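Enquirer: Curious how this folds, go ahead:
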Amino acid sequence: MRRFQHYACFDWSGQAVARPKGLALASIGAEPEDRPVLLRPQGGWSRGAALDWLLAHAEAGTDILIGMDLSPSFPFVDAGGYFPDWADSPADARSLWAMVDRMCADDDHLGAGSFVRHAEARRYFRHGKGDTGDRFGEAGTGRLRVVERHQRLTGQANSASCFNLVGAAQVGKSSLTGMRVLHRLAGTIPIWPFDPVPDKGPVIVEIYTSIAARAAGRGLSRSKVRDADALHEALAALGSRPPAPLIAHDDHSTDALITAAWLRNAARDKALWHDFWNPQALDEAIRVTEGWTFGVK
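Expert: You can find the predicted model right below:
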């Protein structure tokens, strides 16, 4: 059972601007007295700066578990491919990341607009009211990864389709921009479960902040925290001290803080170690194509 010395959480954003308001990062040390810390550069995070932060920890070999709130892949298992009937559909997640990054090479800020505007790719996405691609999938929901269907069936989360690009629940844009970052890490940091967990150094896992919020005593309808009292209460439920006073309690910052504290608990819970790192439904085909959300058992 590996024990990390540090834990961190990126609340990710696919917003097509230089410094997305929804991009936040928090970290926490392994010791009980360690407070969660909101890490925020002057002017806020860019995706490029987030990539640099990750690469710096890769170079340093930091003993840190990093959660990223994004879907690292699209559904594959349900239809035998990410983009059925498209000759260029990739065979696995790493090939998908390379494809997205290549097709979006001219997009500023590690954005992904070029991919969803591509004549063939756009057929698989919901772009807006009255603008749904003919390959989007199930009406209303859209295609889901195995882990997303599992979450819905077990009540652990209410995941949305990565092919949805519209509305408050859309996760497609953040997933696509995240894929560009994962590709550019180029194997410098193992990404579970696509890679095995090494004995030392940093590791990246996919997380859902709503799972952390529920573990902190917040129901699905109360998962967003926007004031100091609610933040401190949620952190206390996770056995964490409060952070230094925040300038503002936006839900991206509080999501990152709460999820970093949850990740520290979840990753070293002996009772849940096997369920979280070796979920029963995760087979080899899912591992290389779709991945899995850490904390979903």
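
Enquirer: only C-alpha atoms for contact and neighbour calcs from this point on.
Expert: OK.

Enquirer: List the buried residues for whichever strand or helix holds Gly67?
Expert: Taking DSSP states H and E as the criterion, Gly67 maps to strand 64-69. For strand 64-69, the buried set under the neighbour-count rule, 16 or more other Cα atoms under 10 Å, comprises 64-69.

Enquirer: Redo these as TSV? Include distance to His232.
Expert: Output for these, formatted as TSV (distance: Cα to Cα, whole Å):
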residue	distance to His232
Ile64	24
Leu65	23
Ile66	22
Gly67	21
Met68	22
Asp69	21
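
Enquirer: Looking at those residues, spot the one nearest Arg222.
Expert: Asp69 (18.0 Å; Cα to Cα).

Enquirer: gap between Arg214 and Phe74?
Expert: Going from Arg214 to Phe74 by Cα to Cα, to the nearest Å gives 25 Å.

Enquirer: likewise Arg94?
Expert: Taken as Cα to Cα, the span from Arg94 to Phe74 is 12 Å.

Enquirer: again with Leu185
Expert: Counting by Cα to Cα - Leu185 and Phe74 are separated by 19 Å.

Enquirer: And these two? Which one has more around it.
Expert: Set side by side, Leu185 and Phe74 show more neighbours around Phe74, with 24 against 17, by other Cα atoms under 10 Å.

Enquirer: Just give me the neighbour total for Asp34.
Expert: By other Cα under 10 Å, 16 other residues sit near Asp34.

Enquirer: now Ala281
Expert: 13.

Enquirer: ok, now the one 3 residues further on?
Expert: When neighbours are counted by other Cα under 10 Å, Glu284 registers 12.

Enquirer: List the residues that contact it.
Expert: Counting by Cα atoms under 8 Å, 6 or more residues apart in numbering, Glu284 touches no other residue.

Enquirer: Equivalent analysis for Ile66, please.
Expert: Counted by Cα under 8 Å, 6+ apart, Ile66 has contacts 7-10, 202-205.

Enquirer: which two in those residues are spaced the farthest apart?
Expert: Counting by Cα to Cα, the most remote pair of the contacts of Ile66 is Phe10 and Pro202, 14.2 Å apart.

Enquirer: next up, for comparison:
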Amino acid sequence: MRPDRFRHFAAIDWSGAVGERHAGIAVAICGQGDAPPRIVRPGHRWSRQEVADWIARGMPEDTLVGLDISGSLAFADRGAYFPGWAESPVDARALWALVEGLSAADPHLAAGSFVDHPEIARHYRRHGAREGDLFGGGIGRLRVTERVGQTALGCRPTSNFNLVGASQVGKASLTGMRVLHRLNGAVALWPFDPVPPHGSVVVEIYTTIAALAAGRTAGRSKIRRFADLAAALRALDSRPVRGSGPIDDHRADALLAAAWLRTAARRPELWSPAAMTDAIARTEGWTFGAI
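Expert: As a prediction, this is how the structure comes out:
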């Protein structure tokens, strides 16, 4: 792939919270070179559907866009998403379709009805001390990209089957899967699709990886002051954004991740992780930057 394959780099900090519009969703973008990233639609409260529409029709051509979700569930460890259930999906696209089908009546791309399904609920840890008999205990099941790639970088991955606690990512990822279902066929979704020679590509990101690349630690990955954001951006060969004092961590995550994607996209090894087999790419996906 050419080093200049992409002309724009966008990052989206995501939210699985209840409701239509979310302060926790932030979209940032930058171009080639060292120009500072910028927030798309400053002051706007995005809905999840608006983000899907922007990716499909609103962002510039040849954009590499990182979506801060998990694009699938653990599969490789047990040979299925939901072992023992005859209707368990065979790959990630079938999983997205199932999430969409069971949650079609849920407003604002929520996915509560999916985890309420009696067979699926057996695999989840949910609020109210409800732990399915097939959750497995501990932190829950992890994908290969989490067990191998993220952990090797010093990240602290959490299971998408856990819907409890401040660090849980399961709700956001399920809402993100409804977005991926809508984007399927409209834009390339790596690694479920190969990277085409032209056009935009969506990848899964974990904003902690961007923070680590900028010299921060996993425990200090969240940035809440412009001065700290400026230092992190400089470490990624980017000019700083304007501002002083505090900044919310959602915008900071998106701005830093956009600048990181601009540097990371040129690294061929990130597009071909050693542990990512064709089967894993098809069923579990991969976090871009996790090697």
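
Enquirer: Superpose on structure 2 and give me the mean offset of the strand holding Gly67 of structure 1.
Expert: Compared with structure 2 after fitting, strand 64-69 of structure 1 has a mean deviation of 0.5 Å; criterion: mean Cα distance after the TM-score superposition for structure 1.

Enquirer: mind listing the helices for the stretch 51-200 of structure 2?
Expert: Ranges of helices within the stretch 51-200 of structure 2 are 92-102, 112-116, 118-121, 144, 151-152, 170-183, based on DSSP state H, counting those that start in this stretch.

Enquirer: Among those helices, which comes closest to Thr277 of structure 2?
Expert: Minimum separation from Thr277 of structure 2 across the helices of the stretch 51-200 of structure 2 (Cα to Cα) falls at helix 144, 10.1 Å.

Enquirer: Pull the residues that contact the closest one.
Expert: Applying Cα under 8 Å, 6+ apart, the external contacts of helix 144 of structure 2 come out as 74, 76, 275-276, 280, 284.

Enquirer: do the same with stretch 285-295 of structure 1
Expert: With contacts defined as Cα under 8 Å, 6+ apart, stretch 285-295 of structure 1 is touched by 72-77, 91-93, 145-147, 192-194, 205-208, 211, 266, 275-277, 282.

Enquirer: In that stretch, which residues are buried?
Expert: Buried, per 16+ other Cα under 10 Å, within stretch 285-295 of structure 1: 286-295.

Enquirer: One more: stretch 23-34 of structure 2?
Expert: So for stretch 23-34 of structure 2, counting by 16+ other Cα under 10 Å, buried means 23-31, 34.

Enquirer: swap in stretch 262-274 of structure 2?
Expert: Here stretch 262-274 of structure 2 shows 262-266, 271, 273 as buried, counting by 16+ other Cα under 10 Å.

Enquirer: In those, find the pair that's most separated.
Expert: Arg262 and Pro273, at 18.5 Å, using Cα to Cα across these.

Enquirer: If you rank the contacts of Ile66 of structure 1 by neighbours, which is first?
Expert: Cys9 (31 neighbours).

Enquirer: OK, contacts around the counterpart of it in structure 2?
Expert: Counting by TM-score structural alignment, Cys9 of structure 1 corresponds to Ala11 in structure 2. For Ala11 of structure 2, the contact set (Cα under 8 Å, 6+ apart) comprises 27-29, 65-68, 254-255, 257-258, 261.

Enquirer: Please tell me I have it right and His249 of structure 1 contacts Lys224.
Expert: No. Using Cα atoms under 8 Å, His249 of structure 1 is not in contact with Lys224, being 10.3 Å away.

Enquirer: quick one, strands of structure 2?
Expert: Secondary structure of structure 2 (DSSP state E): strands at 8-13, 21-22, 26-31, 38-39, 46-47, 63-67, 125-126, 130-131, 188-189, 201-204.

Enquirer: quick one: whichever residue in structure 2 pairs up with Asn158 of structure 1 and Leu256 of structure 2, what's the gap?
Expert: Residue correspondence to structure 2 (TM-score structural alignment): Asn158 of structure 1 is matched to Arg156. With distances taken as Cα to Cα, Arg156 of structure 2 is found 19 Å from Leu256 of structure 2.

Enquirer: again, but for Gly140 of structure 2
Expert: Counting by Cα to Cα, the gap from Gly140 of structure 2 to Leu256 of structure 2 is 29 Å.

Enquirer: what's the answer for Glu20 of structure 2, then?
Expert: 25 Å.

Enquirer: And Asp228 of structure 2, what's its match in structure 1?
Expert: Correspondence of Asp228 of structure 2 to structure 1, assessed by TM-score structural alignment: Ala230.

Enquirer: Phe115 of structure 1 against Ala121, yeah?
Expert: Yes. Contact criterion Cα under 8 Å: Phe115 of structure 1 and Ala121 qualify, at 6.5 Å.

Enquirer: quick one, which of the two is more surrounded?
Expert: Phe115 (20 against 17).

Enquirer: Quick one: residues contacting that one.
Expert: Phe115 of structure 1 sits in contact with 100, 103-104, 121-122, where contact means Cα under 8 Å, 6+ apart.

Enquirer: so how far is Asp255 of structure 1 from it?
Expert: The spacing between Phe115 of structure 1 and Asp255 of structure 1, counted by Cα to Cα, is 28 Å.

Enquirer: now Ser89 of structure 1
Expert: 34 Å.

Enquirer: Could you pull up the residues touching the nearest residue to Ile223 of structure 2 once chain neighbours are set aside?
Expert: Residue nearest to Ile223 of structure 2 in three dimensions, not counting chain neighbours: Asp249, with 5.5 Å by Cα to Cα, 6 or more residues apart in numbering. Asp249 of structure 2 sits next to 222-224 when contact means Cα under 8 Å, 6+ apart.

Enquirer: if I look at the counterpart of Asp249 of structure 2 in structure 1, how far off is Val181 of structure 1?
Expert: Matched to structure 1 by TM-score structural alignment, Asp249 of structure 2 sits across from Asp251. Separation of Asp251 of structure 1 from Val181 of structure 1 (Cα to Cα): 23 Å.

Enquirer: Also Gly43 of structure 1?
Expert: Taking Cα to Cα as the measure, Gly43 of structure 1 and Val181 of structure 1 are separated by 20 Å.

Enquirer: Repeat that for Arg135 of structure 1.
Expert: 26 Å.

Enquirer: Next: Leu65 of structure 1.
Expert: In this view, Leu65 of structure 1 and Val181 of structure 1 are 17 Å apart by Cα to Cα.

Enquirer: Thank you kindly, that will do.
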